[in-house]
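Student: Sequence first, then the predicted structure, then my questions.
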Amino acid sequence: MTQQDRDLTALIGSRICHDLISPLGAIGNGVELLQLSGMADSPEMALIAESVTNANLRIRYFRVAFGAANDDQMIAENEIHAVLAPGVDGRKIEVNWQPNGNQPRGAVKLAFLILQCFETAMPWGGRIDVRNDGEHWQIRGQADKLKLDAELWNLLTARRGDIDVPPAQVHFALIAPELERQNRTAGVTLSEHSISVEF
């Protein structure tokens, strides 16, 4: 994948997320108006409201993870925490985001892509701690049970074109090119109950 291909992929991600945020917001506003009028007191309407909330959180997350990230852009700390909030979907993974203050969008993009890899490996739940020390980032996850695919995790440290990555795991394939774009490298440590990624 060339630099131009990577840039286009990120721009496509940004465009799709941008175009979906407005209609989802409109649906959410409509649900709120129905709730205020007393017409939305039903399990069906509660399900719609919950689904809209979850979709909004995921779209905002995807916008950071898959969208364009200029090297001089920053992302606000409150936006990061809002996007990583558990939401109403009963998500079993707790993300402890420790970096203080606004952060470079490129670094957060990498962190969010890597967090998706952790989510893939933790279908039964777990805890993830995100730390940074200046330019150095560490993401560590722990769980009673992990679902690990070593070939996919190897993609974080070595670009390979001979692995057919399914759409549900595309985040694994996007990390090495983004690391290269940012002149970074990653280290990955896998064990029975923990995963650690540093970049």
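Tutor: Arrived safely.

Student: rest of the way, CA atoms for contacts and neighbours
Tutor: Fine.

Student: Surely residue 171 and residue 113 touch.
Tutor: Yes: the pair residue 171 / residue 113 is scored as a contact, 5.8 Å apart, by C-alpha atoms under 8 Å.

Student: another one to put next to it:
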Amino acid sequence: MTISPVDFASLLCSRLCHDLLSPVGALNNGLELLADETDPAMRDRCLELLNDSARASANKLKFFRLAFGAGGGFGDQVDTREAQVAIEGLLGDNKRLELQWLVEEPAFPKTAIKVLLNLAMIAGDALVRGGTLAIGGEDNGGVIEIVLKAEGPRVILDDELRLALIAGADGREVTPRSAAAYLVHSLAAETGGSVQVSAPADNVLLFGATLHAR
């Protein structure tokens, strides 16, 4: 199965809207409560919730801009610290999740940064009860190797995402839910690389991707 660029862009937009609906909706609800609230303590609480929702919305937008859009400028290389900040912004509010950043390279090609970010988002979602997400990557003579290890009390990766990561569309329908996984596979394949996912296990899941720098 092939998917047109326009259809894929629509799927990504659907995914973005879905992920932004919660924090933006919370902003709207908070403003409505604030307009009717007269108690000073409750108004302070409403303002605190509005601040949290605004920060979450901004962090998601920054992440999506780098993971899906033209974030990182117009150069071929992107500072890996920018990717680290984006991941911490997206997942940092999850108090049950510990992030371990093991990337020492100062920069990666844009394609590799997008693969790393999307794998981090998928791996973070797989840690449904929290845990540890270790993220590593290095450039071995022009071959970018990215590895993520998700470990926690319950790790779940839907078959739809697993198959999209490994094989892309391959006769299956791409949905907004699997759009990021399909993007990872497509970006790696375009460089002559590949994506690997470990076999299902109770408490650990490994993701790997190799890309040839261009």
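Tutor: On my side now, so go ahead. Note that the structure is a prediction, hence the values are computed from the model and not measured.

Student: Can you identify the element that follows the lengthiest helix in structure 1 toward the C-terminus?
Tutor: Longest helix in structure 1, counting residues (DSSP state H): helix 3-37. Downstream of helix 3-37 of structure 1, the next assigned helix or strand under DSSP states H and E is helix 43-66.

Student: so that next one matches what in structure 2?
Tutor: Using TM-score structural alignment, helix 43-66 of structure 1 lines up with residues 45-68 of structure 2.

Student: now the helices for structure 2?
Tutor: 5-36, 40-67, 80-91, 110-126, 159-167, 179-190.

Student: need these in JSON lines with mean neighbour count and distance to residue 203 of structure 2, can you?
Tutor: Formatted as JSON lines, the helices of structure 2 follow (neighbours: other C-alpha atoms under 10 Å; distance: least, C-alpha to C-alpha, whole Å):
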{"stretch": "helix 5-36", "mean neighbour count": "15", "distance to residue 203 of structure 2": "26"}
{"stretch": "helix 40-67", "mean neighbour count": "18", "distance to residue 203 of structure 2": "27"}
{"stretch": "helix 80-91", "mean neighbour count": "20", "distance to residue 203 of structure 2": "19"}
{"stretch": "helix 110-126", "mean neighbour count": "23", "distance to residue 203 of structure 2": "10"}
{"stretch": "helix 159-167", "mean neighbour count": "20", "distance to residue 203 of structure 2": "16"}
{"stretch": "helix 179-190", "mean neighbour count": "22", "distance to residue 203 of structure 2": "21"}
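
Student: Determine which of these approaches residue 199 of structure 2 most closely.
Tutor: Between residue 199 of structure 2 and the helices of structure 2, the tightest spacing by C-alpha to C-alpha is seen for helix 159-167, at 9.7 Å.

Student: wait, what's in contact with the residue nearest the centre of structure 2?
Tutor: The centroid of structure 2 falls nearest to residue 121 when counting by C-alpha atoms, centre = their mean (2.6 Å). Shown in contact with residue 121 of structure 2 (C-alpha atoms under 8 Å, 6 or more residues apart in numbering): 87, 91.

Student: 6 Å - rerun?
Tutor: The contact partners of residue 121 of structure 2, by C-alpha atoms under 6 Å, 6 or more residues apart in numbering, come to none.

Student: What is the aligned counterpart of it in structure 1?
Tutor: Per TM-score structural alignment, residue 121 of structure 2 is aligned with residue 116.

Student: thinking again about what came up before, report the distance from the match of helix 43-66 of structure 1 to the chain centre.
Tutor: Relative to its chain's centre, stretch 45-68 of structure 2 lies at 14 Å (C-alpha atoms, centre = their mean, to the nearest Å).

Student: Ok, stretch 74-82 of structure 2 next?
Tutor: 17 Å.

Student: again, but for stretch 57-73 of structure 2
Tutor: In terms of C-alpha atoms, centre = their mean, the centre of stretch 57-73 of structure 2 is found 10 Å from the chain centre.

Student: contacts for that stretch?
Tutor: Under the criterion C-alpha under 6 Å, 6+ apart, residues 23, 78, 86, 89-90, 114, 117 lie in contact with stretch 57-73 of structure 2.

Student: again, 8 Å this time
Tutor: Here stretch 57-73 of structure 2 has contacts from 16, 20, 23-24, 78-79, 82-83, 86-87, 89-90, 110, 113-115, 117-118, using C-alpha under 8 Å, 6+ apart.

Student: How much space separates residue 159 of structure 1 from residue 142 of structure 1?
Tutor: Plainly put, residue 159 of structure 1 is 26 Å away from residue 142 of structure 1 if you go by C-alpha to C-alpha, to the nearest Å.

Student: So between these two, which is more surrounded?
Tutor: Set residue 159 of structure 1 next to residue 142 and count neighbours by other C-alpha atoms under 10 Å: residue 142 wins out with 20 against 16.

Student: I'd guessed that one sits against residue 194; true?
Tutor: Yes: look at residue 142 of structure 1 against residue 194 with C-alpha under 8 Å: they come within range, at 4.4 Å.

Student: In structure 2, which residue range corresponds to stretch 174-182 of structure 1?
Tutor: Mapped onto structure 2 using TM-score structural alignment, stretch 174-182 of structure 1 spans residues 183-191.

Student: from the middle of its chain, how far away would that stretch be?
Tutor: Here stretch 183-191 of structure 2 shows a centroid-to-chain-centroid distance of 15 Å under the convention C-alpha atoms, centre = their mean.

Student: Looking at structure 1, name the residue matched to residue 79 of structure 2.
Tutor: Under TM-score structural alignment, residue 79 of structure 2 pairs with residue 76 in structure 1.
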